[in-house]
Structure formats: structure tokens, C-alpha cells
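Undergrad: My questions are about this predicted structure, shown below with the sequence.
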Amino acid sequence: MINNKTRSQLKQEVKTVLRGNWGKAILLYLFILILLFLTGSYNSASNLMPNLANQNIFSSEIISLIISFITILIGLSANFRALDWLREPTLQFKPISSSFQLFKNPDWYRIIGIDIISTILVFLWSLLLIIPGIIKSLSYSQMYFIYKDLSDQGKAKDYSLIDYITQSRKLMNGHKMDYFILNLSFIGWFILAVITFGIGFIWLIPYYRMTMANFYRNLVDSQSQVI
């Protein structure tokens, strides 16, 4: 069994991979950066013109939903390639096309299904209190990576959509606080990215997301019996 690594170790491993490869990492996450910017601009426009937004509330919700699903697929495509990259630092890949790899997967709808089910479950838990909802969102945080690994092994169809959520919950047992604190450790970087008018996100998003992928990698390595 491999011991769980500290936050500093997880971050240092990512920095080592990124050293000399920042351009590739930025290109890998380029489209998610663009989508996040466009989504923020769209929401700002809706807030500035509420009357116009209210007149087209149905179409606005449909557009937001479609953008959300596209953002999920592009973001996860980049995250999945990042996980491969962390596992094999010398991996050769095309960062731009890697951002769309899930669109080539005939089972891409399963990702959307997993997202919808987990969102409903977190919402229901949040109806009790805010804290249970946060805890469950932490428990379910690894479900996409679990799907990726099982899909790579050709086992994805052997599991129902809820199974990925259940496996994530098992994997995160005893590690939710570690994940929560790891996320909190980036608050300073996010503040810095904001005060640089968003320019800092160009470097922060790859660094942050790859660190989260590295957290999963270490978690699976130390609990191989779960996945």
C-alpha cells in the first residue's frame, strides 16, 4: 500500500510535470478558460439586462444548460488527459484535441447522467442542512475520475451511474477533510488571479485542476482495492 502524500508533495509533483511544459498545460485548458470567461460574461449580461432575460427565461435556461454540459465535457476531457500525463510525465499528446476527447466517446451521455444524479443527491442532502450537502459533494468528488479509469479498463458498462458515486464515496472515506483543505490551500492563488483581472487564471486553472487529478491518483494508488 502506498502512503498518502501531503499537500506539498501533491503540488510539487504537479509543478515538476509543468516545469518547461506550461504552454502545453495552458493549451490543454484553453477552451475551458474561454468557456468560463464566456459564461461569466453571459451571466453578467443577464444581470445587467434583467428585463430582457426575463422575457426569454425559457430559452435562457436551455442555453445555460447546454453551455453547462459542454463545459463539463470539455473540462473533464482536459482533466482526464491531465491524469494520464501525471501518470506518465513523458506522455506525448495534442493538448487542443485532448480537450474534446469525451465528445468522441459514444458513452459521453453517461458523464452527463452521473452529473445530473450527483447534483440531485447533493441538492436533497442540502435541504436538510448546508453542511450535509457540502460533505456529500466532497464524497462524490472523485466519481468522474473513477468513470475514466473503469472506462479505460473496458469495465464502464458493468457499472450503473449510481455505482460511480458509490465508489467515490468509498474512496473518499476518511479523506474528505484532506480534499477540502487541499482546495482551501488555493484560495490565495484565486484571489491573486481575480485582482489581476482574471489573467492569473491562465496559469492557475491548469495548476489547480492537475493538483486535484493528482489527489485522485494518489488516493487510488493507496486504495487499489476500491477501484
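TA: Looks like it arrived, so ask away.
Undergrad: alpha carbons only for contacts and neighbour counts from here, please
TA: Will do.
Undergrad: residue contacts, the residue most central in space within the chain?
TA: With distances taken as CA atoms, centre = their mean, the residue of the chain nearest its centroid is residue 76 (5.8 Å). Residues near residue 76 by CA atoms under 8 Å, 6 or more residues apart in numbering: 99, 102, 144.
Undergrad: How many neighbouring residues does the first one have?
TA: In terms of burial, residue 99 registers 24 neighbours under the definition other CA atoms under 10 Å.
Undergrad: I'd assumed residue 33 was in contact with it.
TA: No - at 11.3 Å, residue 99 does not count as touching residue 33 under the criterion of CA atoms under 8 Å.
Undergrad: in what helix or strand does the residue nearest to the centre of the chain lie?
TA: Here residue 76, judged by DSSP states H and E, is contained in helix 57-87.
Undergrad: And the next helix or strand past that helix?
TA: Using DSSP H and E, the first helix or strand after helix 57-87 is helix 95-98.
Undergrad: take the one below as the second:
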Amino acid sequence: MMFKVLKDRAKDALREDFGAKLRLFLIPIFGGIISMNMTYRSNYNSNVDTVNNFDASAITTGLLLSLLLAMLIGFLIGALLSVIIDVITVGARFNYIKIYRGEHTSLRFKNVFSPFKDGSWIKIFVLHLVTSLLLVLLAVTVIGIPFAIYLGLGWSQKDYILFDQLESGTYNGIWGVLNASSQVMQGSRGDYFLFLLSFILWYILSGITLGLAKFWTTPYIEMSTIAYYQNLIASNRKTY
């Protein structure tokens, strides 16, 4: 199916009561904007301070330990916030799947926290952690990068597969989710890569506006990828 058709379907799914649908992704959007701006400012200030104020004689063991402790605390807080935002993002995707399928009767902001209420946040966390670790380990070596890309594209539907398995009661572990995602993506990895690439101008716009464009691009891209998934499983005519 042509990409334009899928994108038009996504727009149709978002058109009615867009404000309420946007609110479901507000936390991930604000998280992305804050992270983007903090990274930019941190890199800029770090470069300026390094050039203008570097004094090796001023570094003491106590200062070094304090800096390391501050970095560790910052890392732990950042990791915790990252996990929370990640789970909320998947919670928003679960709601978008229902919206796209016409199953949603209530568009409440609190719906994005449902994974914390029903306990599925643990499954989401483990699924994303294992996937990220495996892909990072593969990408460490140059020869492993093509395999990481191949697996990453194969596992790209994991959140949607997880939702369907949880809804149907067929969930049997993260490997069941990843295997099902790989199956549904058979023969479609290249096509899906091109589909994602078709949003490149939207990604550039988000970068130029320091994330402000995400208030439109995030709901649009998220709903479009769900439209792609729905088309995949409809073509396969198989329950995952």
C-alpha cells in the first residue's frame, strides 16, 4: 500500500478532537524538548568553559570525587526518568492503537499511566531493556551494525505486538513478542525503512524548531506507524 494512503488514514484518525489526542503524548513531547535543549546548552557551555576556564592545577581528589558522585546521581535520576517516560510513551501508543481501530470511547490523559496500574510496565521495561542492550552490543563492532539494523527493523513492531498479545491474553514472554514482530515484518523491513525515511523532513523541522514542531509531528508519525502495523497484520491475516 502506498505510504500516502497510510498517512492519510493517520490524519483521519487524528482529525476529530485532536487536542485530546495530542495530550496523550504531552509528557514524551515535553521530555524530548527538554532533553534536546539541555543537551544543546550543556554541550555549548561545556565547550566554552573548557576553553576559557580549564586549570589542571585546580583539580583535587575531593573535587574529582564530588564530580563523579554528581555525575552518578545525575545518571541514575536521568535513567529513572527515561524509564518512566518510555513506559508512558508506550501507554500513549496503546491508546493510539485503540483510537485508530475505533475502539476508544474515552480520551483521558490519565490513560497513558495505565501500564503502571495494570502492571504491564514491567513487561514494557524488560522488553525495551533487552532489545536496547542487544542492539547496542551488536552495534559496538562495525561488522555487527548491519545485523543490528536488520534486527532493529524486525523488532520495530514490538510495542504493537505486545499490546495485541496483552489484549488477547496470548503474551508468553518478551521473546514471543520479538519473534512475532520479526514474523510480521518478514519481507517488509526495507519497505518500513523507506516509510520511516519519508518522515525525514518532519524530523528536520523538529530539530530546527528545538522540538516545538513535535506537537504536530509526534502524534502524526506515531499514528502513521500504527497505520503501517495495522496494514501489515491485515495483509498477513494472522493474529499475533
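TA: Ah, there it is. Just so you know, these numbers come straight off a predicted model, no measurement behind them.
Undergrad: Quick check: TM-score for this pair?
TA: Scored by TM-score structural alignment, normalised by the length of the first structure, the superposition of the two chains gives a TM-score of 0.88; 220 aligned residues with a CA RMSD of 2.2 Å.
Undergrad: What's the match for the residue nearest to the centre of the first structure in the second structure?
TA: Matched by TM-score structural alignment, residue 76 of the first structure corresponds to residue 90 in the second structure.
Undergrad: From residue 124 of the second structure, how far out is its match?
TA: Taking CA to CA, to the nearest Å as the measure, residue 90 of the second structure falls 8 Å from residue 124 of the second structure.
Undergrad: What count of nearby residues applies to residue 68 of the first structure?
TA: Residue 68 of the first structure has 15 neighbours, counted by other CA under 10 Å.
Undergrad: tell me the contacts of it?
TA: Residue 68 of the first structure neighbours (CA under 8 Å, 6+ apart): none.
Undergrad: got the contact list for residue 179 of the first structure?
TA: 138, 215.
Undergrad: element containing whatever residue of the second structure lines up with it?
TA: Counting by TM-score structural alignment, residue 179 of the first structure lines up with residue 192 in the second structure. Using DSSP H and E, residue 192 of the second structure sits in helix 189-197.
Undergrad: Then residue 135 of the first structure?
TA: Residue 135 of the first structure belongs to helix 130-139, assigned by DSSP H and E.
Undergrad: Show where that helix falls in the second structure, residue numbers please.
TA: By TM-score structural alignment, helix 130-139 of the first structure lines up with residues 145-154 in the second structure.
Undergrad: can you give me how far stretch 146-161 of the second structure is from the chain middle?
TA: Distance of stretch 146-161 of the second structure from the chain centroid (CA atoms, centre = their mean, to the nearest Å) equals 12 Å.
Undergrad: Next, the distance between the ends of that stretch.
TA: One end of stretch 146-161 of the second structure to the other measures 24 Å (CA to CA).
Undergrad: quick one: buried residues of that stretch?
TA: Under the neighbour-count criterion of 16 or more other CA atoms under 10 Å, stretch 146-161 of the second structure has 148-149, 151-161 buried.
Undergrad: Identify the residue of the first structure aligned to residue 32 of the second structure.
TA: In the first structure, the residue paired with residue 32 of the second structure is residue 36, using TM-score structural alignment.
Undergrad: Give the helix, strand or coil label for its match.
TA: Following DSSP: H, G, I helix; E, B strand; the rest coil, we place residue 36 of the first structure in the helix state.
Undergrad: mind listing what it touches?
TA: Residues in contact with residue 36 of the first structure (CA under 8 Å, 6+ apart) are residue 71.
Undergrad: Tell me the spacing between it and residue 154 of the first structure.
TA: Plainly put, residue 36 of the first structure is 32 Å away from residue 154 of the first structure if you go by CA to CA.
Undergrad: For burial, what's the neighbour tally of the aligned partner of residue 170 of the second structure in the first structure?
TA: Using TM-score structural alignment as the criterion, residue 170 of the second structure maps onto residue 155 of the first structure. By other CA under 10 Å, the residues close to residue 155 of the first structure number 12.
Undergrad: and the helix holding residue 192 of the second structure, how far from the first structure on average?
TA: On superposition with the first structure, the mean distance recorded for helix 189-197 of the second structure (mean CA distance after the TM-score superposition for the first structure) is 0.9 Å.
Undergrad: do stretch 73-93 of the second structure as well
TA: Looks like 1.1 Å for stretch 73-93 of the second structure (mean CA distance after the TM-score superposition for the first structure).
Undergrad: how far is that stretch from where the chain is centred?
TA: Its chain's C-alpha centre and that of stretch 73-93 of the second structure lie 11 Å apart, by CA atoms, centre = their mean.
Undergrad: Residue 114 of the second structure touches residue 91, doesn't it?
TA: Yes - counting by CA under 8 Å, residue 114 of the second structure does reach residue 91; the two are 6.5 Å apart.
Undergrad: Which one of the two is surrounded by more residues?
TA: residue 91 (25 against 18).
Undergrad: hmm, back to that, any idea which of the contacts of residue 76 of the first structure is closest to residue 212 of the first structure?
TA: residue 144 (11.8 Å; CA to CA).
Undergrad: Could I get the full set of helices for the second structure?
TA: Taking DSSP state H, the helices of the second structure run over residues 3-15, 18-23, 26-53, 61-100, 114-118, 120-139, 145-154, 158-168, 174-184, 189-197, 200-208, 214-236.
Undergrad: can you redo those helices as JSON lines with distance to residue 106 of the second structure?
TA: Shown next, in JSON lines, are the helices of the second structure (distance: least, CA to CA, whole Å):
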{"stretch": "helix 3-15", "distance to residue 106 of the second structure": "14"}
{"stretch": "helix 18-23", "distance to residue 106 of the second structure": "10"}
{"stretch": "helix 26-53", "distance to residue 106 of the second structure": "17"}
{"stretch": "helix 61-100", "distance to residue 106 of the second structure": "9"}
{"stretch": "helix 114-118", "distance to residue 106 of the second structure": "13"}
{"stretch": "helix 120-139", "distance to residue 106 of the second structure": "20"}
{"stretch": "helix 145-154", "distance to residue 106 of the second structure": "32"}
{"stretch": "helix 158-168", "distance to residue 106 of the second structure": "17"}
{"stretch": "helix 174-184", "distance to residue 106 of the second structure": "27"}
{"stretch": "helix 189-197", "distance to residue 106 of the second structure": "29"}
{"stretch": "helix 200-208", "distance to residue 106 of the second structure": "29"}
{"stretch": "helix 214-236", "distance to residue 106 of the second structure": "17"}
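Undergrad: Many thanks, I have nothing further to ask.
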